[in-house]
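Q: Mind looking at a prediction? Sequence and model below.
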Amino acid sequence: MRFWRRFLTILAAALLLALTAGCGGKNTGSMHQPATKPAPKETLKGKVVIFHAGSLTVPLDKMAKEFERLHPGVKIEREASGSRTAARKVTDLHRPCDIVAAADYTVIDDLLYPTYTDHNVLFARNELVIMYTPQSKYAGEINSKNWYKILLRPGVNYGRSDENADPCGYRTLMCWQLAAKYYRDPGLYEKLNRGCPPRNIRPKEVDLISLLETKTLDYVFIYRSVAEQHKLPYVTLPPELNLSDIRYASFYKEAAVRVKGKKPGEMVTYSGKPIVYGVALLKNAPNREAATAFLKFMIDRNQGLRILKECGQPVFDPPLYKGTLPPELKEAALKPAA
């Protein structure tokens, strides 16, 4: 309990600093600084394999291109999936990987630490929104107050990601549970859950975008950064429901979702908390030198963090960390989470 009190205190301070610094949205202006030139004697080479959350696809693509320009001998290979699926590629399938980046830092805590990594770097935030297209049913009518009434109208189709594969999936279920409390409608969670059949559920949240574009779905629950990156309209949710505001952390805890655990047949309970992303360098990273260099790039305020902000995603500056950082990362400007 002492750890979590200390961690939440530091997290609250970091969120407040980020908000007062104007890091809550896009930043394409004065924050941009020239990338550091590569060292005269380039030693980095080979491929770096990253398993990552689908919501990081766009910013990681931009980071990879910039890093490869600085280090021509390195190829960044990225594989997007739900964050829990990304971790299980390491734990269950034993696939070679250098870095895992998750949309929920607790995925790294629960599935990878301490066997596969000895640290967890908390680097970004997000919020839950409802994305749609101009062709969605009642697109001109839906707003932050009536969204649940619109979704429950006959003929409206909405979707989410799989809670066992993707944090956005269990966060959506948490949002619905909190909505039942917030709107004082005890049956609302069951109504929303029944209204989203298995055919409307996908392994990761970005898989839902094509269903919107083909008009298979009218609305999807997704992260705000993804909606902004794809330039699609979205409905913001009250801070009590969007899992972004540290001030409502105690209320978020009132929501809980059961998901598959580490072992076959095991189920674990995830409780609601503010959305925080985590990234870790694996102990057995095949290309440790280049992977460490990329991770440093990723969490540098003038490089990876800048790109994240330009892609509409709030960051922690400086990032926080849990566990024991490897010697190669200790020179990075990180702040302990506890």
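A: Received, thanks.

Q: Please count neighbours and contacts with C-alpha atoms only from this point.
A: Will do.

Q: which parts of stretch 72-85 are buried?
A: Neighbour counts over stretch 72-85 (16 or more other C-alpha atoms under 10 Å) mark 74-76, 78, 80-85 as buried.

Q: Revised request: answer the last question for stretch 102-120.
A: Across stretch 102-120, burial judged by 16+ other C-alpha under 10 Å covers 102-109, 111-113, 116-120.

Q: and what of stretch 194-209?
A: 195-196, 200-209.

Q: one step back: would you turn the buried residues of stretch 72-85 into JSON lines with secondary structure and distance to Val235?
A: JSON lines is the format used below for these (DSSP: H, G, I helix; E, B strand; the rest coil; distance: C-alpha to C-alpha, whole Å):
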{"residue": "Val74", "secondary structure": "strand", "distance to Val235": "40"}
{"residue": "Lys75", "secondary structure": "strand", "distance to Val235": "38"}
{"residue": "Ile76", "secondary structure": "strand", "distance to Val235": "34"}
{"residue": "Arg78", "secondary structure": "strand", "distance to Val235": "30"}
{"residue": "Ala80", "secondary structure": "strand", "distance to Val235": "25"}
{"residue": "Ser81", "secondary structure": "strand", "distance to Val235": "24"}
{"residue": "Gly82", "secondary structure": "coil", "distance to Val235": "23"}
{"residue": "Ser83", "secondary structure": "helix", "distance to Val235": "24"}
{"residue": "Arg84", "secondary structure": "helix", "distance to Val235": "26"}
{"residue": "Thr85", "secondary structure": "helix", "distance to Val235": "28"}
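
Q: here's the one I want to compare it with:
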Amino acid sequence: MTRSARRTRRTTRSLQVAGVSAAALLALSACSSSDDASSDSSSTPKSSSSPKLTGTVTVFAAASLKESFTSLGKEFEQAHPGTKVTFNFGGSDTLAASITGGAPADVFAAASPKTMAIVTDKKDAATTPATFVRNQLEIATLPGNPDKVSSLKDLTTSDLKVVLCDKTVPCGAAAQKALDASHLKLTPVSYEQDVKSALTKVELNEADAAVVYKTDVKAAGDKVEGVEFPESADAINDYPIALLKDAPNAEAATAFIALVQSPEGQKVLTAAGFLKPTA
């Protein structure tokens, strides 16, 4: 074999060895990268979704919230399949007494801070009450306003049958505040335990007029006619809401309260005639 041939064979062998070494290095690098990726993957925590809400949420709420809260309850159930929102609507003072008496409930939405205080004073609220809406009074008359009621003073006419909420109920306390501010005295044909009962008297033509909330007049549609009066601006009620201490379904109840306070919830409430809370 010539010297040139031997030199060619050595060069070829060196290139083959270099090729094998390079391939081995590439393989080792790939394995190392794979191991690192596997290690990184196993060390990265998986994102956990919030637990699914289930069960019944029991809400005690002022009668004037009936239409808007019923709507929000349906929205909540659609957003959280497996949940159910049940309501107990009535006079805030009666509801507060039931709560302090041990009635099982998750949420309390009152029509005044005074009635909410019945619950908080007994340490039966788990959270600090937060005002979520406000409401203003209006006079509800028979359709067409046949008695031509145009002011709060007109209700003092002796031949008019007027209904008020009981003074212990927020709408009754607000009406009395407006009457006192106007130095007017009014003796109603009856005092009702909640605002819906007062409004029903007019709807059934058992009374000529009632002092109720704007939201209730709006909800009644053409069954009554509303008459605004300036003194109502001095008797606007704040509506507080709170999670109750022994709430059977606190997690879902907290989510319902969040819906009420959310922009979506506020949209439903303002559409019903409620005023936004002051900043």
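A: Done, it's in. Because the structure is predicted, anything quoted here is derived from the model rather than measured.

Q: In strands, which of the buried residues of stretch 102-120 of structure 1 fall?
A: 102, 119-120 (DSSP state E).

Q: ok so, going back, save the buried residues of stretch 72-85 of structure 1 as CSV, and put in distance to Thr43 of structure 1 too.
A: Shown next, in CSV, are these (distance: C-alpha to C-alpha, whole Å):
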residue, distance to Thr43 of structure 1
Val74, 10
Lys75, 13
Ile76, 16
Arg78, 22
Ala80, 28
Ser81, 31
Gly82, 33
Ser83, 31
Arg84, 33
Thr85, 33
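
Q: Name the pair among those with the greatest separation in space.
A: Val74 and Arg84 (26.8 Å; C-alpha to C-alpha).

Q: which is the next helix or strand following the longest helix seen in structure 1?
A: Looking across structure 1 with DSSP state H, the single longest helix is helix 2-20. For helix 2-20 of structure 1, the following helix or strand on the C-terminal side (DSSP states H and E) is strand 46-53.

Q: What residues in structure 2 pair up with that next one?
A: Using TM-score structural alignment, strand 46-53 of structure 1 lines up with residues 55-62 of structure 2.

Q: so what's Gly73 of structure 2 up against?
A: By C-alpha atoms under 8 Å, 6 or more residues apart in numbering, Gly73 of structure 2 lies in contact with 84-86, 256.

Q: aligned partner of it in structure 1?
A: By TM-score structural alignment, Gly73 of structure 2 lines up with Ala64.

Q: secondary structure element for its match?
A: Element membership for Ala64 of structure 1, per DSSP H and E: helix 57-70.

Q: how far apart are that helix and its match in structure 2?
A: Its matched residues in structure 2 lie on average 0.6 Å from helix 57-70 of structure 1 after superposition (mean C-alpha distance after the TM-score superposition for structure 1).

Q: Could you list the buried residues of that helix?
A: Under the neighbour-count criterion of 16+ other C-alpha under 10 Å, helix 57-70 of structure 1 has 57-60, 63-64, 66-67, 70 buried.

Q: Pipe the residues you listed into a markdown table and attach distance to Val156 of structure 1 per row.
A: Listed next are the buried residues of helix 57-70 of structure 1 as a markdown table, based on distance: C-alpha to C-alpha, whole Å:
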| residue | distance to Val156 of structure 1 |
| --- | --- |
| Thr57 | 28 |
| Val58 | 29 |
| Pro59 | 32 |
| Leu60 | 33 |
| Met63 | 38 |
| Ala64 | 39 |
| Glu66 | 42 |
| Phe67 | 43 |
| Leu70 | 48 |
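
Q: about what we covered before: and which of the buried residues of stretch 102-120 of structure 1 is nearest to Gln135 of structure 1?
A: Out of these, the member with the shortest distance to Gln135 of structure 1 (by C-alpha to C-alpha) is Ala103, at 29.1 Å.

Q: pull the longest helix from structure 2.
A: Longest helix in structure 2 by number of residues, with DSSP H as the criterion: helix 3-43.

Q: quick one: the helices in structure 1?
A: Assigned by DSSP H, structure 1 shows helices spanning 2-20, 57-70, 83-91, 105-107, 147-151, 167-182, 188-194, 208-213, 224-229, 249-252, 288-298, 304-310.

Q: start and end residues in structure 2 for the third one, please.
A: Put plainly, it is helix 83-91 of structure 1. Helix 83-91 of structure 1 corresponds to residues 92-100 of structure 2 when matched by TM-score structural alignment.

Q: and that stretch, how far from structure 1 on average?
A: Overlaying structure 1 shows stretch 92-100 of structure 2 at a mean distance of 0.8 Å from the equivalent residues (mean C-alpha distance after the TM-score superposition for structure 1).

Q: Can you give the distance of that stretch from its chain's centre?
A: Averaged C-alpha coordinates place stretch 92-100 of structure 2 at 19 Å from its chain's average position (C-alpha atoms, centre = their mean, to the nearest Å).

Q: end-to-end on stretch 298-318 of structure 1?
A: Taking C-alpha to C-alpha, to the nearest Å, the first and last residues of stretch 298-318 of structure 1 lie 12 Å apart.

Q: Dump the helices of structure 1 into TSV; add distance to Gly159 of structure 1 as well.
A: Shown next, in TSV, are the helices of structure 1 (distance: least, C-alpha to C-alpha, whole Å):
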stretch	distance to Gly159 of structure 1
helix 2-20	30
helix 57-70	20
helix 83-91	18
helix 105-107	23
helix 147-151	10
helix 167-182	10
helix 188-194	10
helix 208-213	7
helix 224-229	14
helix 249-252	22
helix 288-298	31
helix 304-310	26
